[in-house]
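Asker: Predicted model and sequence below, questions to follow.
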Amino acid sequence: MSKRNGNSSDPDHASLAVLIDADNAPAKIIDGLFEEIAKYGTASVKRIYGDWTKPNLGGWKDVLLKHSVQPVQQFAYTKGKNATDSSMIIDAMDLLYTKQLDGFCIVSSDSDFTRLAARLREEGLMVYGFGEEKTPEPFVSACDKFIRTEVLRSDHSPEQDESKEAPTEATPKPIQKEPPPLQLIANVIDSIGDEDDWANLSTVGQLMSKRKPDFDTRLYGHKKLSDLLRAYPKWFELKKGAGSGVLVKALRK
């Protein structure tokens, strides 16, 4: 049975559980991670799993207090087997049935959480995945939205954090080596365009996330979808719509 409280579409009210696989996520993402999560809701539960007796998790130990993340100790019972995954999955199912949550944030690049993501979505909850570029496609596709952690690290470089000058709105550096999915974007625009082929840009962005959960304009060096499309004038045309909205037309189909 679903535990949604009916406010999941409103980031100010959506209650989220954040579960971090410390063995498969770098500690340097933590500031960007929680800033990103704040876009989707409030992190009501924050837990991180790993064997804290091992020195390789030292980076995480230094930053957990700042973000009030609860460490969960998980010993490796068998060499070569990751007991952390099982602990996270068990806790996720416990939270599903004991807490009033609207969604889960699963922070890992491990495909073992694919079935968990699918199961949570079956219950009507939103699932946000966070992982590195190497994350297997099945886990990416099982999430409603998937954010590459490389993006979080690039947005919060040490140079920016330590600068004493007033912060400027810097353009993120491209991370994805391949070009953006221009044809897919054009297909989405064409599928919802009016009789003159114009489509609402915001709706296009929402549908792109559904078609491709890991679509993120920051991967291609652009903060917003409008910036990305304007970089390809032979493909897309944009104009101001009613109110503050923006309309877009695909020039190639």
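Answerer: Perfect, I can see it now.
Asker: For the rest of this, base every contact and every neighbour count on C-alpha atoms.
Answerer: Fine.
Asker: Which residue, other than its chain neighbours, is closest to the most centrally placed residue in the chain?
Answerer: Residue closest to the mean C-alpha point of the chain, counted by Cα atoms, centre = their mean, is Ile147 at 3.0 Å. In space, and not counting its chain neighbours, Ile147 is closest to Phe130: 4.9 Å by Cα to Cα, 6 or more residues apart in numbering.
Asker: Also Asn24?
Answerer: Leaving out its chain neighbours, Asn24 is closest to Ser108 (Cα to Cα, 6+ apart), at 5.2 Å.
Asker: How many residues are close by the one you found?
Answerer: Ser108 has 24 neighbouring residues, counting by other Cα atoms under 10 Å.
Asker: can you check Asp112 too?
Answerer: Considering only other Cα under 10 Å, Asp112 is surrounded by 16 other residues.
Asker: Touching, it and Asp85? I think so.
Answerer: Yes: using Cα atoms under 8 Å, Asp112 makes contact with Asp85 at a distance of 7.1 Å.
Asker: Would you indicate which residues of the one helix or strand Leu120 maps to are buried?
Answerer: When secondary structure is defined using DSSP states H and E, the element that contains Leu120 is helix 114-122. If you call a residue buried by 16 or more other Cα atoms under 10 Å, then helix 114-122 has these buried ones: Thr114, Leu116, Ala117, Ala118, Leu120, Arg121.
Asker: before we go on, here's another structure to hold up against the first:
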Amino acid sequence: MTKRIAVLIDGENLSADLSEAILRRAKALGDPFLRRVYGNVALMPGWSKQAEFTLVHSGSGKNSADVLLAIDAMELAGGRLVEGFVLASSDGDFTHIATRLREKGLDVLGMGAAKTPPAFRHACSAFYVMESKAAPPPPKPAPKPTSTAPATKGPEELDLHIRAQIAANSRQGRGMKIVDLSLAMRTKHNVTISALPEKRWRTYLAARPALYDLDPKGPDAFVRFHPAGFGASAKNGAAQ
């Protein structure tokens, strides 16, 4: 004899696009003659389009859908009207009701998302993980910048300016003092290092070892550029 199965769904917790998967699993257990979806109908418009299910409007009270589902489950179990349940929710609050139903000798198939708490999963006779295929909401557009400050030069253009300054001010192949480079970049190219993420010229230059070679720290530290690091464009720069 085919088992009579009650399918009780937390409609505020699961998307209506899972209805087919829920019903298919329920039919594998027996005859899902009773199929109810609980929740505030205003919050689950997708379920109202599922003709195979009956909507039970819970109103807008906190946890009202959970309470109605639990009451119906215990009434059905007490009246011996069903021989098994499908509890579809990812909410751990259904752990207790699943436990009580199993104590009455009834099979309980739990169904929910991967985030479902282990306690609810283990309280069921078996648990099936589902994932909604509904498209996630589109990301919010990034706010437009409101600053009127001039845009910072891109790294490639900035490095070409740095190379040109070092080449023009190199002292007998030693390169250029970092403090002098800072002044030259500010006066000739309107570039202030505090406007860049690195905040300090030594930090900026040291982060690009393929382009620059630095002396140890000190007020008279020099920086040199590596022609190979700039590729073919370095041929246009003056020798260090």
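Answerer: Happy to help now that I have it. Source: prediction; values computed, not measured.
Asker: Give me the mean deviation of the helix holding Leu120 of the first structure from the second structure.
Answerer: With both structures laid over each other, helix 114-122 of the first structure and its partner residues in the second structure are 0.4 Å apart on average (mean Cα distance after the TM-score superposition for the first structure).
Asker: Tell me the first helix or strand C-terminal of that helix.
Answerer: Under the assignment DSSP H and E, the closest C-terminal helix or strand after helix 114-122 of the first structure is strand 126-131.
Asker: With the second structure overlaid, how far apart is the next helix or strand after that following strand on average?
Answerer: Remark: after strand 126-131 of the first structure, the chain's next helix or strand is helix 137-142, criterion DSSP H and E. Superposing on the second structure and averaging over aligned pairs (mean Cα distance after the TM-score superposition for the first structure), helix 137-142 of the first structure comes out at 0.2 Å.
Asker: okay, now the corresponding residue of the second structure for Ser86 of the first structure: neighbour count?
Answerer: The alignment partner of Ser86 of the first structure in the second structure, by TM-score structural alignment, is Val67. Burial measure for Val67 of the second structure: 15 neighbouring residues, criterion other Cα under 10 Å.
Asker: go on, Met111 of the second structure?
Answerer: Neighbours of Met111 of the second structure under the rule other Cα under 10 Å: 25.
Asker: wait, what's in contact with the corresponding residue of the first structure for it?
Answerer: Superposed on the first structure with TM-score structural alignment, Met111 of the second structure falls opposite Phe130. Neighbouring residues of Phe130 of the first structure by Cα atoms under 8 Å, 6 or more residues apart in numbering: Cys105, Ile106, Val107, Ser108, Ser109, Phe146, Ile147, Arg148, Thr149.
Asker: Tell me the spacing between the second one and Gly32 of the first structure.
Answerer: The span separating Ile106 of the first structure from Gly32 of the first structure equals 15 Å under the rule Cα to Cα, to the nearest Å.
Asker: The two: who's more crowded?
Answerer: Neighbours per residue (other Cα under 10 Å) separate Ile106 of the first structure from Gly32, with Ile106 holding more: 24 against 19.
Asker: Correct me if wrong: the more buried one contacts Val18.
Answerer: Yes: distance between Ile106 of the first structure and Val18: 6.3 Å, which falls inside the contact criterion (Cα under 8 Å).
Asker: quick revisit: distance from the helix holding Leu120 of the first structure to the middle of the chain?
Answerer: The chain centroid and the centroid of helix 114-122 of the first structure are separated by 16 Å under Cα atoms, centre = their mean, to the nearest Å.
Asker: isn't Ile166 of the second structure right up against Phe222?
Answerer: No: judged on Cα under 8 Å, Ile166 of the second structure makes no contact with Phe222 at a distance of 9.6 Å.
Asker: In terms of neighbours, single out the busier of those two.
Answerer: Remark: of Ile166 of the second structure and Phe222, Ile166 carries more neighbours, 27 against 22, as counted by other Cα under 10 Å.
Asker: Trace the top strand by length along the second structure over to the first structure and give me the residue numbers.
Answerer: Of all segments of type strand in the second structure, defined using DSSP state E, the longest is strand 31-39. Following TM-score structural alignment, the aligned partner range for strand 31-39 of the second structure in the first structure is 42-50.
Asker: ok now the matching stretch, how far from the chain's centre?
Answerer: Centre-to-centre, stretch 42-50 of the first structure and its host chain are 15 Å apart (Cα atoms, centre = their mean).
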